[in-house]
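**Student:** No sequence on hand, only this structure:
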């Protein structure tokens, strides 16, 4: 799909910086840029992948607008597989805006839609849909490991495994088709065994991919982690220690935190979406009561709960109430202020929660944070995080399609065992093949494509 429209957008974040980049893609990218670009070189005839120094000049009055570097990448050797020009201007809102407005004023260049550059790369066969979706994961990565996982997907590691799966199913479909066309040469029992064997092999491979799904989703989105406890036990101090910045106000006055404060932090390569909640207690203060209700909502939605207890004081009635509420939830108990004499009965805490989930902590002295990281890693990653050679499945859409494809293959095996005609069994196998194709974009609706790329930023 080679479009006849030329598009442009700012590819860098808006704001002050060293440089800003405007990306132009389409059949007229070079010609339209040449109308504004004055340089010693003729960029219309310039070879691909060359950089040129010059100025952007307003053709209406000859005024020099900006001093830039212009990069030419001719299709198909570009990200979109079309002719692409990138204009590197001085960083800043005014400079880049003036150049973009001048480009759009020519009439044949329009502003790009969100994700349209990546969409063109997909439609032009430069990348498949799974690789395209990995681009947005690269942009939104919250940790080095999440970035590594997204990079592997962008390079096609997941796509290659899905394509291998589909290839095996095509061979199975071809075998079934031959037996449908030439039933006189078919040995039913051998064919049924072959269908079961190849379908089970495909299910096993899907299971291997799904095994990484929960960890991949965590690396992609982070663990929603609620910090809870009664007032003045050190919740906000813990948030500040993890973020390494004074994000939350810390005082000796109970009820200082009135709302849920949200921050992203990476702890030992594990992305945490931290929610510092208002101290949960009975209160007559109207504003604090609203904060407590929001804290309870965050508690319900959390993947992980850090229950902070002041270890230097005996357990309070509010502590006991919280412990009742937290039963059966993924909880790590943090006995804070252990730099002071400990008054909490750790044996009692261990009787209510798993002993491995109790961490002695002194936020003031930053002691125990390494142990907290170790416990989180054990709860969610079995003790280790492997992003080296492992292909993580992190996209919710991919996970759903893998489950659907596996169910279709299970249906095919059950139909075979039930003696259902082979042409009906073929329908289930073909459905699985098509569902896997949706992952990489081989069989996907236009509306879904539009929905996926609408999530991208404007210049990507």
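**Tutor:** Nice, I can see it. This is a predicted model, so every value here is computed, not measured.
**Student:** From now on I want contacts and neighbour counts done on CA atoms only, so please keep to that.
**Tutor:** Will do.
**Student:** where along the stretch 51-200 of the chain do the helices fall?
**Tutor:** 93-104, 116-123, 129-140, 144-154, 157-181, 188-210 (DSSP state H, counting those that start in this stretch).
**Student:** what about versus this one:
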């Protein structure tokens, strides 16, 4: 397979110590050689692979020095894309890095599309599709746990499991074909049914085992939509500030200060939360506050986790009890705040209302109870810690959907065999299972899906 030579800025835009312009393709070294002037006139094409060289970039048309650089030369196939790769390290600044990129493009390189370097690594067989998607998961990881999951997928843990399952299915299909085409025994049909049912149940068990990690894996990848709710002036904004460790929300003694939903990301003991601080839920004549209250009720319906805040120094109200009714059946942690003030709340009634939820007491003003709250959030979704270990966590929504479809297909095989459906019909579902698993690693996937997946990557990756 032949490709042209592509180039892009591979570091974030903005000021920094260095920036990198990356080239990949058969002419990557040749194009860099047209610009690079090293000590003694040494050519990059003559350099050993995986070496770095100090010199200057010179505009070949004007012979003016454009930048002082360090150039890394990596010759294929032992590179990320399995093509020749050149990385030009220049000073990190908008003018500097754009100047280098423009010079490279003038030599004949094409500006890379989003994710095109990783796409070439996939198309050239360097990585499979699940590993390619893990690259973006690694970049977007918001916690150490999420990063560990992405690293495991990049190492090919999920790929190995999927390939083994597909190989088992392929061998089973081949054996079934042999039994049908070359029957040596009178009981060949019974043997074939037994082979199918045993193997199908084994594959079913393996797929279920992988899917058991999907809930935690998806949380680590996408984060939990976490809504802070309660009546006005119970400490919702103080809770947001405590978890974020920064004064993101305005805190006053005036009820109704928060008029809209405030959003912030936070890492709570390895669990990524998308925190939403809502307007206090109460009846109000203020039209702006009323809109905020309606938005609070809306995000409540879409939340993965509810942090329901009560005031230790206030009596329970009908509004408090209505909020308890609204979060019934949802993952909720009840927080009784302001324990530094005299008690007015009926804690026995609170425990009764919060019987199906975790209950934590805090004084956010004095930073008391925050550790207990963080532990409650972590333990609610993760009974144990996620380590690199041998466990394979599946976190990608596309992978989870395909695994569920594969599970349905293999269950159709089991039902078909137990119902006495002809083998050639049952084989269709088994083949379908094999194809669905192949879509996870890119063995059987449409070009349009590949283009769509890589278009979500950042430029230069």
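**Tutor:** Thanks, I have it. Please read these numbers as outputs of a predicted model, since none were measured by experiment.
**Student:** that older thread, mind checking the helices of the stretch 51-200 of the first structure for the one nearest to residue 73 of the first structure?
**Tutor:** With C-alpha to C-alpha, the closest approach to residue 73 of the first structure among the helices of the stretch 51-200 of the first structure belongs to helix 116-123: 13.7 Å.
**Student:** Show me which positions of stretch 342-358 of the second structure end up buried.
**Tutor:** For stretch 342-358 of the second structure, a neighbour-count test (16 or more other C-alpha atoms under 10 Å) marks 345, 350, 353, 354, 357, 358 as buried.
**Student:** secondary structure class for the residue lying closest to the fourth one once chain neighbours are set aside?
**Tutor:** If you skip the residues right next to it in sequence, residue 354 of the second structure has residue 334 as its closest partner in space, 6.8 Å away by C-alpha to C-alpha, 6 or more residues apart in numbering. Assigned with DSSP: H, G, I helix; E, B strand; the rest coil, residue 334 of the second structure falls in the strand class.
**Student:** Is residue 334 of the second structure in contact with residue 362, as I believe?
**Tutor:** No - with contacts counted by C-alpha atoms under 8 Å, residue 334 of the second structure stays clear of residue 362, the gap being 10.4 Å.
**Student:** and the gap between the residue nearest to residue 354 of the second structure and residue 352 of the second structure?
**Tutor:** Residue 334 of the second structure sits 12 Å away from residue 352 of the second structure, going by C-alpha to C-alpha, to the nearest Å.
**Student:** Now do the same for residue 355 of the second structure: helix, strand or coil?
**Tutor:** Using three-state DSSP, the structure places residue 355 of the second structure in coil.
**Student:** that older thread, next up, the contacts around the residue nearest to residue 354 of the second structure.
**Tutor:** 307, 308, 309, 310, 354, 357, 358, 359, 360 (C-alpha atoms under 8 Å, 6 or more residues apart in numbering).
**Student:** Can you add distance to residue 302 of the first structure and mean neighbour count and give the helices of the stretch 51-200 of the first structure back as a markdown table?
**Tutor:** Output for these, formatted as a markdown table (distance: least, C-alpha to C-alpha, whole Å; neighbours: other C-alpha atoms under 10 Å):
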| stretch | distance to residue 302 of the first structure | mean neighbour count |
| --- | --- | --- |
| helix 93-104 | 39 | 17 |
| helix 116-123 | 33 | 23 |
| helix 129-140 | 20 | 21 |
| helix 144-154 | 20 | 22 |
| helix 157-181 | 29 | 17 |
| helix 188-210 | 22 | 17 |
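**Student:** Switch those over to JSON lines; also include distance to residue 85 of the first structure.
**Tutor:** Conversion of the helices of the stretch 51-200 of the first structure to JSON lines gives the following (distance: least, C-alpha to C-alpha, whole Å):
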{"stretch": "helix 93-104", "distance to residue 85 of the first structure": "12"}
{"stretch": "helix 116-123", "distance to residue 85 of the first structure": "12"}
{"stretch": "helix 129-140", "distance to residue 85 of the first structure": "20"}
{"stretch": "helix 144-154", "distance to residue 85 of the first structure": "23"}
{"stretch": "helix 157-181", "distance to residue 85 of the first structure": "29"}
{"stretch": "helix 188-210", "distance to residue 85 of the first structure": "39"}
